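Undergrad: Okay, predicted coordinates and the sequence, questions at the end:
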Amino acid sequence: MVVAERKPIEEILAMVADYRKILLVGCKGCVTVCCAGGTKEVGILASALRIARKKEGKPLEVVEHTLERQCDPEYIEQLAPMLEGDGIEAVVSMACSVGPQYIAKRYVIPVYPALNTTFIGGSLEHGVWAEYCQACGNCIIHHFGGLCPISRCSKSLMNGPCGGSANGKCEVSPEIDCVWHLIYDRMKELGQLDKLRQVFPARDWSTSRDGGPRKIVREDLKL
């Protein structure tokens, strides 16, 4: 899932400093799962903004709404009744960065992001998430026992480990496990250590973000 975290309240207050009425929009997708932008988080942020602005003597009216998703145009369309003639001066999106971009594309109104989109990852324990994928566009984890050296190695080494790892820990980030240590243990467990003799050439990053904004077209799904 896409993992995000809320911006500091001071930063969001600065964004809406000139407005008297805003629409705060949450998302029931990934950011709900990582407790950053669901219905509950919308309520918490709305209350915090109202209280802070009341203390400043500049009351702020916050309209709360949570969409099923903010990464699909049909759901963005549901905001139309609220944004047409309701006096709302700006929109604050509590979704990954796709959400505010979709809202800005559809409506002629200032749109602000309340979250920082961080990575594609998974849950380690309650309240803890870690990066597992950089969305490079060409998955090769089957060569490494199902583990990704691109996202989970601090140096994105394809032929590791480097010379700095020690006791199974990364030299760049000693608090995390060296993924190449994990890969070795995994391949040994699978009886496939011989596969680690394969030398991978310099990676072709044309499928990654380096080639510009990417797009997938499924002709079988198009209407």
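TA: Good, I have the coordinates.
Undergrad: rest of the way, CA atoms for contacts and neighbours
TA: Noted.
Undergrad: a helix runs through residue 25, doesn't it?
TA: No. According to DSSP: H, G, I helix; E, B strand; the rest coil, residue 25 belongs to no helix; its state is strand.
Undergrad: Going along the chain, name the strands of this structure.
TA: 2-6, 21-27, 61-67, 90-94, 111-113, 115-125, 128-133 (DSSP state E).
Undergrad: gap between residue 75 and residue 30?
TA: Distance of residue 75 to residue 30, given as Cα to Cα, to the nearest Å: 15 Å.
Undergrad: of these two, who's got more company?
TA: Ranked by neighbour count (other Cα atoms under 10 Å), residue 75 and residue 30 place residue 30 first, with 19 against 13.
Undergrad: List the contacts of the more buried one.
TA: Neighbouring residues of residue 30 by Cα atoms under 8 Å, 6 or more residues apart in numbering: 1-3.
Undergrad: for residue 138, same thing?
TA: 207-208.
Undergrad: Tell me the spacing between the residue nearest to residue 154 when sequence neighbours are not counted and residue 152.
TA: Distances taken as Cα to Cα, 6 or more residues apart in numbering place residue 172 nearest to residue 154, at 6.5 Å, with adjacent residues excluded. Computed as Cα to Cα, the residue 172 to residue 152 distance reads 12 Å.
Undergrad: Neighbour count for these two, which is higher?
TA: Applying other Cα under 10 Å to residue 172 and residue 152 shows that residue 152 carries more neighbours, namely 20 against 13.
Undergrad: was I right about the more buried one contacting residue 134?
TA: No. If you go by Cα atoms under 8 Å, residue 152 and residue 134 don't touch, sitting 9.1 Å apart.
Undergrad: ok, the nearest residue to residue 19 once chain neighbours are set aside - how many residues close by?
TA: Closest residue to residue 19 apart from its sequence neighbours, by Cα to Cα, 6+ apart: residue 89 at 6.3 Å. When neighbours are counted by other Cα under 10 Å, residue 89 registers 16.
Undergrad: another structure for you, compare them:
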Amino acid sequence: MIIAERKPLEEIFSMVKSFKKVLILGCRGCVAVCNAGGEKEVATLAEALKLAAKKAGQEMEVLQETFVRQCDPEYLEPLAEMAKDFEAILSMACGVGVNLIADRYPDTLVFPALNTTFYGANLEAGSWEEKCRGCGDCILHLTAGLCPIARCAKNLLNGPCGGSQGGKCEIRPDVPCVWHEIYERLKRLNRLENMKQIMPAKDWTPAGHGGLRRRKREDLLAR
């Protein structure tokens, strides 16, 4: 799941303070699950913006809408007409949604209301933790399902560094060393032979270092 958090109100208001009619557009996808951009958050931001505008002595009409998703073109189709009625759109989706709106509606001003942070898991209500970096070259079959790219502070591929002590990372005493966890899990699963495999230098091209990433499935493309 993509994890995001709302930008500070001051930053958001600075983006749209020169406009008199603004649409806040929420998303019922990942950002709704992590309580950053769903209908409730849209309503909260709308009221906050109205108060900020009033305090600044400005006129601003703030309207609200929430789509099923902002990362799929079919759900953005209503914007073709809606966008004409607004001077700017504040997207409460992840950065993918902001990009897609900008791509499809080049004459529409769209601004991000959220900071997109990482791919994570919901540990408990109100708590998320990064589990995947989306590097495009998955090695989880060798590391017992635990990702050293996302969960090691140094992205090490061949065991822990010298700073790891007592199963903890040197960056903070409350952060577990993922390589310690990998070792213990491989041991429990009788797969310690995986630790003997020397991983080569990682090819970071699939992670986006070669430019814009795309993927196509010929069997799914419309003919």
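TA: Thanks, I have the structure now. Quick caveat, the model's predicted, so the values are computed rather than measured.
Undergrad: After superposing, what score do the chains get?
TA: Counting by TM-score structural alignment, normalised by the length of the first structure, the TM-score of this superposition works out to 0.96. Behind it: 221 aligned residues with a Cα RMSD of 1.0 Å.
Undergrad: hmm, back to that, any chance of the strands of the first structure in JSON lines, plus mean neighbour count?
TA: Listed next are the strands of the first structure as JSON lines, based on neighbours: other Cα atoms under 10 Å:
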{"stretch": "strand 2-6", "mean neighbour count": "21"}
{"stretch": "strand 21-27", "mean neighbour count": "24"}
{"stretch": "strand 61-67", "mean neighbour count": "18"}
{"stretch": "strand 90-94", "mean neighbour count": "26"}
{"stretch": "strand 111-113", "mean neighbour count": "23"}
{"stretch": "strand 115-125", "mean neighbour count": "16"}
{"stretch": "strand 128-133", "mean neighbour count": "16"}
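Undergrad: Just put those strands in TSV and tack on distance to residue 208 of the first structure.
TA: As requested, these are exported to TSV (distance: least, Cα to Cα, whole Å):
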stretch	distance to residue 208 of the first structure
strand 2-6	17
strand 21-27	26
strand 61-67	29
strand 90-94	26
strand 111-113	24
strand 115-125	14
strand 128-133	12
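Undergrad: Residue 146 of the first structure is nearest to which of the ones you listed?
TA: strand 128-133 (11.0 Å; Cα to Cα).
Undergrad: That closest one against the second structure, how far on average?
TA: With mean Cα distance after the TM-score superposition for the first structure, strand 128-133 of the first structure departs from the second structure by a mean of 0.7 Å once superposed.
Undergrad: Who are the packing partners of that strand?
TA: Under the contact criterion of 3 or more Cα pairs under 8 Å, 6 or more residues apart in numbering; DSSP states H and E, strand 128-133 of the first structure touches strand 115-125, helix 149-152.
Undergrad: possible to save the ones you listed as a markdown table with distance to residue 93 of the first structure?
TA: As requested, these are exported to a markdown table (distance: least, Cα to Cα, whole Å):
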| stretch | distance to residue 93 of the first structure |
| --- | --- |
| strand 115-125 | 8 |
| helix 149-152 | 27 |
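Undergrad: quick one: which of the ones you listed is nearest residue 202 of the first structure?
TA: Of all these, helix 149-152 comes closest under Cα to Cα, at 12.3 Å.
Undergrad: how big is the offset of the closest one relative to the second structure?
TA: Relative to the second structure, helix 149-152 of the first structure is 0.8 Å off (mean Cα distance after the TM-score superposition for the first structure).
Undergrad: In the second structure, what stretch matches that helix?
TA: Alignment of helix 149-152 of the first structure against the second structure: residues 148-151, by TM-score structural alignment.
Undergrad: What are the contacting residues of the matching stretch?
TA: By Cα under 8 Å, 6+ apart, stretch 148-151 of the second structure touches 130-133, 155-157, 178-179.
Undergrad: change it to 6 Å
TA: Stretch 148-151 of the second structure has contacts (Cα atoms under 6 Å, 6 or more residues apart in numbering) with 131-133, 155.
Undergrad: Next, the buried residues of whichever helix in the first structure runs longest.
TA: Criterion DSSP state H: the longest helix present in the first structure is helix 39-55. Neighbour counts over helix 39-55 of the first structure (16 or more other Cα atoms under 10 Å) mark 39, 41-43, 45-46, 49-50, 52-53 as buried.
Undergrad: ok and it relative to strand 90-94, angle-wise?
TA: Orientation of helix 39-55 of the first structure against strand 90-94 (axes from the mean of the first three to the mean of the last three Cα atoms, to 10 degrees) gives an angle of 140 degrees.
Undergrad: sorry, back to before: specify which member of the contacts of stretch 148-151 of the second structure is nearest to residue 107 of the second structure.
TA: residue 133 (32.9 Å).
Undergrad: Ignoring the adjacent residues along the chain, who's closest to the closest one?
TA: Using Cα to Cα, 6+ apart, the closest residue to residue 133 of the second structure is residue 150 (5.2 Å).
Undergrad: What about that neighbour, how many residues nearby?
TA: Neighbours around residue 150 of the second structure, by other Cα under 10 Å: 20.
Undergrad: re the thing from before, so which of the buried residues of helix 39-55 of the first structure comes closest to residue 11 of the first structure?
TA: residue 49 (11.1 Å).
Undergrad: Tell me who's in contact with the counterpart of residue 73 of the second structure in the first structure.
TA: Using TM-score structural alignment as the criterion, residue 73 of the second structure maps onto residue 73 of the first structure. By Cα under 6 Å, 6+ apart, residue 73 of the first structure lies in contact with nothing.
Undergrad: so how far is residue 169 of the first structure from the residue nearest to residue 120 of the first structure when sequence neighbours are not counted?
TA: Using Cα to Cα, 6+ apart and skipping the chain neighbours, the partner closest in space to residue 120 of the first structure is residue 2 (4.5 Å). Residue 2 of the first structure sits 26 Å away from residue 169 of the first structure, going by Cα to Cα.
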